[in-house]
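Engineer: Everything below, folded, please.
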Amino acid sequence: MLFGSRLAVVSSVLVSTIEAINIPPRTGHYRYQVGINKHVIEHLNANDPTASGNVSPSFLATIFYPTAAYSHGASTPYLNPGLGSLYEARWNFTPGLLASLTSTVQKDAPFLSAGDQTLFSTLLFGGGGGGHATECYTILVSELASHGYTVVGLDHPWTTPLIEEVYAMRMQDTAVFLDHLPKLAEELEAPFNTSYVGAFGGSLGGAAAVGSAYDDERILSAINMDGTFFGRAAVSTSDADVQKPTLMLGMEGHTGVNASLDITWGTFPRWQTDYFRKILVKGATHRDFSDITFWKTVRGSVRDAGPINGTRQVETMNAIVRAFFDFTLLGIPSPVLDAPSKEFPDLIFHGRNKPT
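Structural biologist: The predicted structure is shown next:
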């Protein structure tokens, strides 16, 4: 007991001596601060391969949205304490390191009035497999919200090695949420756009975003951030054609030539007939398409993350993802999607299609 008490004291001292660090500032319009709101979506799934007994009653929707409320610079913990501790243990970080990261995202801030938000779209987001929750992509999704988008992350409370079964479940959850979205917007008296919807995600969530776009007419465009394709997207026939704007944003090795690095990144582009981009990032690995890339700036390095500077990778993802949705959902063109530039020197333009 005495040893345990001393250990607790040491851990407390370590946490107290770690300087608080804000995650990168958002670049959106000065009017738009960012709020966060969580909702449990009731959905009985009797074929959930990740749940105890294969039955789950619900999943979690985390909503990042623009708000006119101003926090006056007040910072709050970037991750909830339980999640922060989980990741500190997983990545062998000093206790309290992730807890020291702060954000100005405001919990349960008021939504904009309907007249304040008429152009912007709703984006559905899915995190990676293995427990990468939406909060571990806060930097990117809050950046999008600061520019007027409403971003809804769909999280499931379980994880599993049954990757293809989970992929199918992710697409089912997306369809269920889109069915629920108009009712949720009415209940919250929130101006969510239910007509112009984009989907994106990291790893498994990125694959599911593209997969959901095939048969759901409500999803108008999709981004896969470094995820292996499954289902229709993985076949090397014309059936893989999404016939909607799609973007593949991945690590440098994802050329699709080396089967060990995912051959689907080579076959998928061949069949796309609508607007399409495949952009790779020099020095990035799979881990760098989440907030883990920023963790390198406070940790020095993170296991399996690439050598690219974490701050630069954050800026690159923010710019490319927003430019894609600005163009495909709002009709706002951006040269950043078309060719290398001095602003983003780490990008490799590996595939493109612009139908006439």
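
Engineer: drop to CA atoms for contacts and neighbour counts, all remaining ones
Structural biologist: Fine.

Engineer: What residues sit buried inside stretch 146-163?
Structural biologist: 146-156, 158, 163 (16 or more other C-alpha atoms under 10 Å).

Engineer: I have a second one here; can you model it like the first so I can compare?
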Amino acid sequence: MRHLLAVAAGLVVLASSASLSACSAPVPPRSAAPSPTPTGPAVLPAPSGGHPVGTTVLHLKDTSRPDPWDLDADARELKVTLWYPAERRDGKRAPYMTPRESELFLKGSRITGVPSDILSRTRTNAVQDAEPTGRNLPLVVLSPGFTKPLSTLTSLAEDLAGRGYVVAGIDHTHESYATTLAGGRVAECLACDSDTDPGFGAVVVRGRAADVSFVLDQLPSRWDGAARIDRSRIAMAGQSIGGASAVAAMVQDPRVRAGIDMDGTTYARIPKGGFTKPFMFIGSPEHAPGGRDTTWDRDWKLLTGWKRWIVLKGADHQSFTDIPVLAGALGIEPADARLTPARAAELTRTYVAAFLDLHLKGRRQPVLDGPSARHPEVEHHTPELSGPR
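Structural biologist: Just a heads-up that it's a prediction; the model follows:
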């Protein structure tokens, strides 16, 4: 199975030699590459949009199906975090993780030498339970990589909310090191025991697509601000296997009209007759045409609608998450000095927002049309035309 670098420690230090495993166990740092001194709690970059950002958490239970990983659970429980434009900027900032989630994430990632609660002290920008504002807002569903909680996509989610989107991020229970459920119960990674099974990736994306459909079903009745959403304008983005799940959700649910895969090996099968919904691949050089991962080459041919294949030079698997921004707090050496954490976050936000602005808001985005002098790290690939532009 293709490898999608599991989590921070091994990913950032070993990016040059690690394989892309969708579901592999984390790799500890090399002893030959000592970590720098931790810098203390991290601060997420401020959203670039003009709206204040609020956030709230929903706990949902799907009684129509059992949990695929916990054989003792006859219902699927999910934690859904919403980010949205808010009326005011003042108020209590939402936590990035709980201390227990931080502890389990560090343990699973084999990161030592820092306080166990360090990630719970990360400074976010969204105000907890703030009053939402706006109307006819497009909705973006976010799905994280395997073993990682949704919180590792917080910077992107806050930025999209600041630009006028509602974001519904899903913690897929038992597929990350820690998910806090209703009542404070913490679910750990039961799926981690199965990640080498044949067909595992296909099972995961099928289950995540079902999670997405259930959340879309439930949102109107479970969130007071849901009337502000334009349910005809829904897209999905995900990192790693979360990006692969965007393909699966789009194929299965007609409500999801556009999608983005951020550096994820794909598993869901696209109809042989082609797939016309807008889609964007954005990834590291591992996912360039003819690179180590060949699933994008396979699926590109079946995408018959608007499509883009973008590669960030100097990026690694975690460049599309908060992990590079957290690296200093975790005492982790950045993977590649050519793409700083701040620049990786800026490019991810820019191209994800451009895609969504084009396909959910109908606003032309020249940055998606080809190379840009402002973004020299970005390669636009069109394999049928032989090479990057």
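
Engineer: before we move on, back to that, and the buried residues of stretch 146-163 of structure 1, which of them are in strands?
Structural biologist: Among the buried residues of stretch 146-163 of structure 1, the ones falling in strands (DSSP state E) are 150, 151, 152, 153, 154, 155.

Engineer: Can you add distance to residue 136 of structure 1 and give these back as CSV?
Structural biologist: As requested, those are exported to CSV (distance: C-alpha to C-alpha, whole Å):
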residue, distance to residue 136 of structure 1
150, 17
151, 14
152, 14
153, 11
154, 12
155, 11
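
Engineer: Relative to residue 233 of structure 1, which of those is nearest.
Structural biologist: Relative to residue 233 of structure 1, the closest of these is residue 154; by C-alpha to C-alpha it sits at 21.1 Å.

Engineer: Could you check how far the residue in structure 2 that the closest one lines up against is from residue 296 of structure 2?
Structural biologist: Matched by TM-score structural alignment, residue 154 of structure 1 corresponds to residue 170 in structure 2. Between residue 170 of structure 2 and residue 296 of structure 2 the computed distance is 24 Å (C-alpha to C-alpha, to the nearest Å).

Engineer: residue ranges for the strands of the stretch 151-300 of structure 1, please.
Structural biologist: 197-202, 219-225, 246-251, 276-281 (DSSP state E, counting those that start in this stretch).

Engineer: make that the stretch 1-150 of structure 2, sorry
Structural biologist: Using DSSP E, counting those that start in this stretch, strands in the stretch 1-150 of structure 2 cover 3-4, 20-21, 53-62, 76-85, 127-128, 137-143.

Engineer: and residue 113 of structure 2, how many neighbours?
Structural biologist: When neighbours are counted by other C-alpha atoms under 10 Å, residue 113 of structure 2 registers 11.

Engineer: Repeat that for the one 10 residues further on.
Structural biologist: Residues near residue 123 of structure 2, counting by other C-alpha under 10 Å, number 16.

Engineer: That one pairs with which position in structure 1?
Structural biologist: Using TM-score structural alignment, residue 123 of structure 2 sits opposite residue 102 in structure 1.

Engineer: That match is in contact with residue 76, isn't it?
Structural biologist: Yes. Between residue 102 of structure 1 and residue 76 there is a contact under C-alpha atoms under 8 Å: 5.3 Å.

Engineer: my guess is residue 358 of structure 2 meets residue 368, correct?
Structural biologist: No. Distance between residue 358 of structure 2 and residue 368: 9.2 Å, which falls outside the contact criterion (C-alpha under 8 Å).

Engineer: So which of those two has more stuff around it?
Structural biologist: For residue 358 of structure 2 versus residue 368, the count of surrounding residues by other C-alpha under 10 Å is larger for residue 368: 19 against 15.

Engineer: List the contacts of stretch 296-314 of structure 2.
Structural biologist: 265-266, 270-285, 287-290, 336-339, 368, 377-382 (C-alpha atoms under 8 Å, 6 or more residues apart in numbering).

Engineer: so where is that stretch in structure 1?
Structural biologist: Taking TM-score structural alignment, stretch 296-314 of structure 2 hits residues 265-283 over in structure 1.
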